[in-house]
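*Asks:* here is a sequence together with a model predicted from it:
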Amino acid sequence: MKMVERTLLKDLYTHKNIKENLSVPRLVEIILERKEAVLSETGAVRATTGTYTGRSPKDKFIVKDEVCKDFVDWGSVNQPIEEKYFDSLYQKVVDYLKEKDELYSFKGFAGADKKYRLPIQVINEYAWHNLFSRQLFITPTDEELESHQSEFTIISAPDFKADPIVDGTNSETFIIISFKKRVILIGGTEYAGEIKKSIFSIMNYLLPNQDVLSMHCSANVGQEGDVALFFGLSGTGKTTLSADPYRRLIGDDEHGWGPNGVFNIEGGCYAKCINLSEEKEPQIYNAIRFGSVLENVILDEETRLPDYDDTSLTENTRAAYPLENIDNIITPSVAGHPNAIIFLTADASGTLPPISKLSKEQAMYHFLSGYTSKLAGTERGVTEPQATFSACFGSPFLPLAPSKYAEMLGEKIDQYNATVFLVNTGWTGGSYGVGKRMKLSYTRAMVHSALEGELNNVETVKDEIFGLDIPMHIPGVPDEVLIPKQTWEDKVAYNRTAQDLALKFHENFKKFKQASDEIKQAGPVYKG
């Protein structure tokens, strides 16, 4: 790939001021010199991202060419774009970047398991984006850097804006993947999360062909070597719940599950900062220090102390930091096969149980459904929770058909006898606006009981609408919290709201025509 890479990027490689794999202190110096960000009291740099404070899914494309046209699951998530538009935009971006005084390059890896890792390169217009990339991906040793041959390259030019009429895009912003050229173009957005998620999309395309299930999940390992996975979209608690002082962290967001077990795709964490406190989330709070990147977090003008409760820019405030900033991690980020799998949902209707144990058929139903509520700020235009169904809890990042990932998960659940739970970190006592968010302490207690095997043989009650087996007693959690209907003052409103959600499940699942009857029948009972 080295010759292909150098031929394709020759204009940028000859740029006399391209800075490659700079140290963290040097990058921080440059960021402050260029006034791209300011230094916070924690030692982290704080950058703001302007108009785009979350992902822009309507501006993401995949080049439809002979390499991938027969494999990608084309549609509203994987929007096709013609190769001619990519080639034209590529040249425009390169010409634009050639005029810059400095560019910043990071060469590293995605994938902690060396058998499956992908050598990558990120070329940035902004130094703070390069620091972000260094902290989120896996940094090579000096020896590895010497022989590094990038197989995919991201070119990020936030200040370059597309012309939709000429460039075939939907707006000034574009995130375009070319599997043929092995290049990702990003422009028109300063939101660093696009860099991270583009590489995840690439891994979701490549890994299944190597008998590795790529997963949008966090993972940790207990003292006895038991592994837990936490699936869920942004804002459902993957990062928070996997950062457990009694378990070692494998990773907070992206993993592969292969023949040898689970491995982290990344080398860092990208944690939400909304309402972050040392009391509630000490590991994350204390991980934000020198070399970390704060995104859209408000700072006190004088003290530069972060105000994690201030959402005046966005609710999607973020912190990027390397895994080694977490005290309790496993190194390297690889472990055995999962014993427990947690599906996380932030249910804004307030009708799903806070925890329930799933049969295999229910597990497949809820994995394919991927129900949650998009939380404010995680995507452009989302200002309050919206019910959504994201297949495999990661539809925006899946180039292949969801059935491919679901089939692989089902096979692995069978093969390794993993236990699956559905956990609602959303609302209780009523829907959004009436009820309140489930207490984190309750959720932690429920998850702890699940991971310790304490829920395997407890007394349960079956939810009459969702058909889920709900534990009746969990240490540290009031019994009435476990049964959603009991937390609602208006029982008629509860039944109506639960039926509305059941109907949404049924309507969404119609698209999975190839699912077996057993899986289809594992969903909610709609009596409308």
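*Replies:* Structure received. All figures in this text were calculated on a predicted structure; none of them were measured in a lab.
*Asks:* make it CA atoms for all contacts and neighbour counts henceforth
*Replies:* Fine.
*Asks:* what's the longest helix in the protein?
*Replies:* If you go by DSSP state H, the chain has its longest helix at helix 491-509.
*Asks:* flag every buried residue along the next helix or strand after that helix.
*Replies:* The helix or strand immediately downstream of helix 491-509 is helix 517-520, counting by DSSP states H and E. Neighbour-count burial for helix 517-520, counted by 16 or more other Cα atoms under 10 Å, picks out 519-520.
*Asks:* residues contacting helix 517-520, please?
*Replies:* 361-362, 364-365, 509 (Cα atoms under 8 Å, 6 or more residues apart in numbering).
*Asks:* re the thing from before, buried sites along the longest helix of the chain?
*Replies:* 494, 497-499, 501-506, 508-509.
*Asks:* one more: stretch 432-448?
*Replies:* 432, 435, 437-438, 442-444, 446-448.
*Asks:* can you give me the end-to-end span of stretch 341-361?
*Replies:* Separation of the first and last residues of stretch 341-361 by Cα to Cα, to the nearest Å is 14 Å.
*Asks:* so what's the gap between that stretch and the chain middle?
*Replies:* Relative to its parent chain, stretch 341-361 has a centroid offset of 19 Å by Cα atoms, centre = their mean, to the nearest Å.
*Asks:* can you tell me the centre-most residue of the chain?
*Replies:* residue 253 (5.0 Å; Cα atoms, centre = their mean).
*Asks:* how close does that residue sit to residue 288?
*Replies:* Residue 253 is 17 Å from residue 288, by Cα to Cα.
*Asks:* what do you get for residue 143?
*Replies:* Distance, residue 143 to residue 288, by Cα to Cα: 29 Å.
*Asks:* ok, which stretches of the stretch 251-400 of the chain are strands?
*Replies:* Here the stretch 251-400 of the chain has its strands, by DSSP state E, counting those that start in this stretch, at 254-258, 261-264, 268-272, 293-295, 298-299, 306-307, 318-322, 334-335, 338-345, 355-358, 371-374, 386-389.
*Asks:* okay, now the one to match up with it:
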Amino acid sequence: MKQTGTQSDHSRLEGLDPAGTGRVFWNLGTAALCERAVARGEARLSDSGALVVTTAQSGHEIRLALVDDEPGESGETSAQTSPDAAAPNRAGALTRPHFEALKADLLAYVGRRTLFGQDLCVEAGAGRRLSLRILSDQAWHALFIRHLLRPCAVAEGGETAPRFTVLCAPGFRPTPETHGVAAEGTLALDLANGLALIAGTARTEAIRAALAQLLDGPLTDAGVLRLEGAAATAPTGNVVLFLGAAGAGKSALAAALAKGQTGDSAPSHLADGALGWGEDGLIALENAAYARPADLAQPEHAAPGFGAVLENIALDPASRTPDLAEAANTDVSRVILAQPSTKSAQEAIFAPPAHLFLLVQDASGTLPAIARLTPAQALGSCLAGMDTVPVLAERHAARLHHLLTQHAPQGWLVNTGWIGGAAGVGQRVALEASRRLVDAAQAGELASGVWRTDPHFGFDVPAALEGVDPRLLDPAKAWPNRVDHTVAARRLAGQFAGRLARIEAALSQEAQGAQTGMVLAAE
């Protein structure tokens, strides 16, 4: 679209043919979208100018349905997203007639409403961009996605149809009999035609899951591995990649590293959220900070200023101050902070990572606060999930193995969970300790120290680091009874080995040669 802020009828929805005479506002800016969201009753305004929206009761469970023109006997098909995305790892199959019925009825529904459209792009490597169109009957959705992705520059001489389209109508309730999907929290995808339909939920996770599904195949074709994580350029010049399950601390540790732990200066080079890892290095697929309040390095200083989106975060009724501390304990709370509009596409590109930190929240209390991983151990931990949550789908194993071999980052396991006992009994690893260990690891401070091999998991653990409680590096010393620690550690190691054994058959021949080589303690 050449102009921004224009309105039109629905005839400009390429590939869609809605009924009615509704309007579409195209590519409105931040101020206009904030104004409309508040005026339409979609959001409230905080004391800093952030929009506060409530979606917690809107389709709490997001159900994924993929169009399958030739469904198998199981009636299910594998989801194409990463395990850390909002959608489940298994997706229900949706017949073509059901999807077409859903599309027709959803379009008839939005045809009587005002829509807000944004034309955006995702970087897929040097000189490669994927174009998307996001449409919703919620103005704040347009603001959220405008923060998350980059505006698409229109080619000289005309408009270009988007490669992918997402249509979101939270108020529409499908019926299983007619549409083949649940009434609430439905994400239906026609990957063959690049179309995602979202109904019965306003949660931003549904839109991000739609993007993950639509982009996964094209990114893979471009040689780019899609990940959920955070990347930062440290003061040493090292590019550091953080991976792990939601809530493990990726955002906080990456932000602290990028700031040089000064606590005041703005991060020099930071990406948080969806990342791509390709032959040339890392790519920030998203242009905004999308984080749980608990993952922010300093929630009270997160500066959710004008235009930021606060999802499911309470406001003080008098001062209109958001309660980020309380929201830190809520799974459905999100903070979306826009990046400066001057940030160039080149700033989305990082060099290959020199260090790969896999963050786990060990609920057993048996893992050390940090350990050094071989490439094989790093691959196994990504696929099997040391804390039961894998950070990568099995089908991407060969690609990850190739990137680990090509770029040779030093792998690390960081336990941000518990030490000295299981969750509820042991002590949580303090964020300050994790920061200190991560900084020492990437700066080379640990390299010259003494190391020991963990008898249960087979990875190397530093014996000591100045300023760090020794018990964090040898958890057995933190347990009241060393025998209890041994029993718990062996149980976790056995579970991990069992998950690796179950996925071994699914790995390509190349990846099968990269098993972890985990050493279990002798009986």
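*Replies:* Arrived safely, thanks for sending. Just so we're clear, the structure is a prediction, and the values are computed from it rather than from any experiment.
*Asks:* what would you report as the TM-score here?
*Replies:* Once superposed, the chains reach a TM-score of 0.86 (TM-score structural alignment, normalised by the length of the second structure), with 492 aligned residues with a Cα RMSD of 3.1 Å.
*Asks:* which one's more surrounded, residue 143 and residue 288 of the first structure?
*Replies:* Higher neighbour count among residue 143 of the first structure and residue 288: residue 288, with 22 against 8, using other Cα atoms under 10 Å.
*Asks:* need the counterpart of the more buried one in the second structure.
*Replies:* Alignment note: residue 288 of the first structure maps to residue 304 in the second structure; criterion TM-score structural alignment.
*Asks:* same question, residue 341 of the first structure
*Replies:* Match for residue 341 of the first structure (TM-score structural alignment): residue 356.
*Asks:* likewise for residue 180 of the first structure?
*Replies:* Using TM-score structural alignment, the equivalent of residue 180 of the first structure in the second structure is residue 192.
*Asks:* how many residues are close by the aligned partner of residue 221 of the second structure in the first structure?
*Replies:* In the first structure, the residue paired with residue 221 of the second structure according to TM-score structural alignment is residue 209. Around residue 209 of the first structure there are 9 other residues, counting by other Cα under 10 Å.
*Asks:* assign residue 209 of the first structure to helix, strand or coil.
*Replies:* Using DSSP: H, G, I helix; E, B strand; the rest coil, the secondary structure recorded for residue 209 of the first structure is helix.
*Asks:* that one and residue 202 of the first structure, how far apart?
*Replies:* Distance from residue 209 of the first structure to residue 202 of the first structure, by Cα to Cα: 12 Å.
*Asks:* same question, residue 418 of the first structure
*Replies:* For residue 418 of the first structure relative to residue 202 of the first structure (Cα to Cα), the value is 27 Å.
*Asks:* ok, these two, which is more surrounded?
*Replies:* In this view residue 418 of the first structure and residue 202 are compared by other Cα under 10 Å, and residue 202 has more residues nearby, 21 against 17.
*Asks:* and that one, what does it touch?
*Replies:* With Cα under 8 Å, 6+ apart, residue 202 of the first structure has no contacts at all.
*Asks:* so it: helix, strand or coil?
*Replies:* Following three-state DSSP, the label given to residue 202 of the first structure is helix.
*Asks:* repeat that for the one 3 residues further on.
*Replies:* Three states are possible here, and by three-state DSSP the one that applies to residue 205 of the first structure is helix.
*Asks:* straight-line length of stretch 226-243 of the first structure, end to end?
*Replies:* 15 Å.
*Asks:* rebuild the strands of the stretch 251-400 of the first structure as CSV, extending it with mean neighbour count and distance to residue 473 of the first structure.
*Replies:* Output for those, formatted as CSV (neighbours: other Cα atoms under 10 Å; distance: least, Cα to Cα, whole Å):
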stretch, mean neighbour count, distance to residue 473 of the first structure
strand 254-258, 25, 32
strand 261-264, 25, 31
strand 268-272, 25, 31
strand 293-295, 29, 40
strand 298-299, 20, 41
strand 306-307, 18, 37
strand 318-322, 25, 35
strand 334-335, 24, 31
strand 338-345, 24, 19
strand 355-358, 24, 11
strand 371-374, 25, 25
strand 386-389, 18, 29
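*Asks:* can you tell which of those strands is closest to residue 476 of the first structure?
*Replies:* strand 355-358 (13.6 Å; Cα to Cα).
*Asks:* can you tell me what part of the second structure the closest one aligns to?
*Replies:* Going by TM-score structural alignment: strand 355-358 of the first structure matches residues 370-373.
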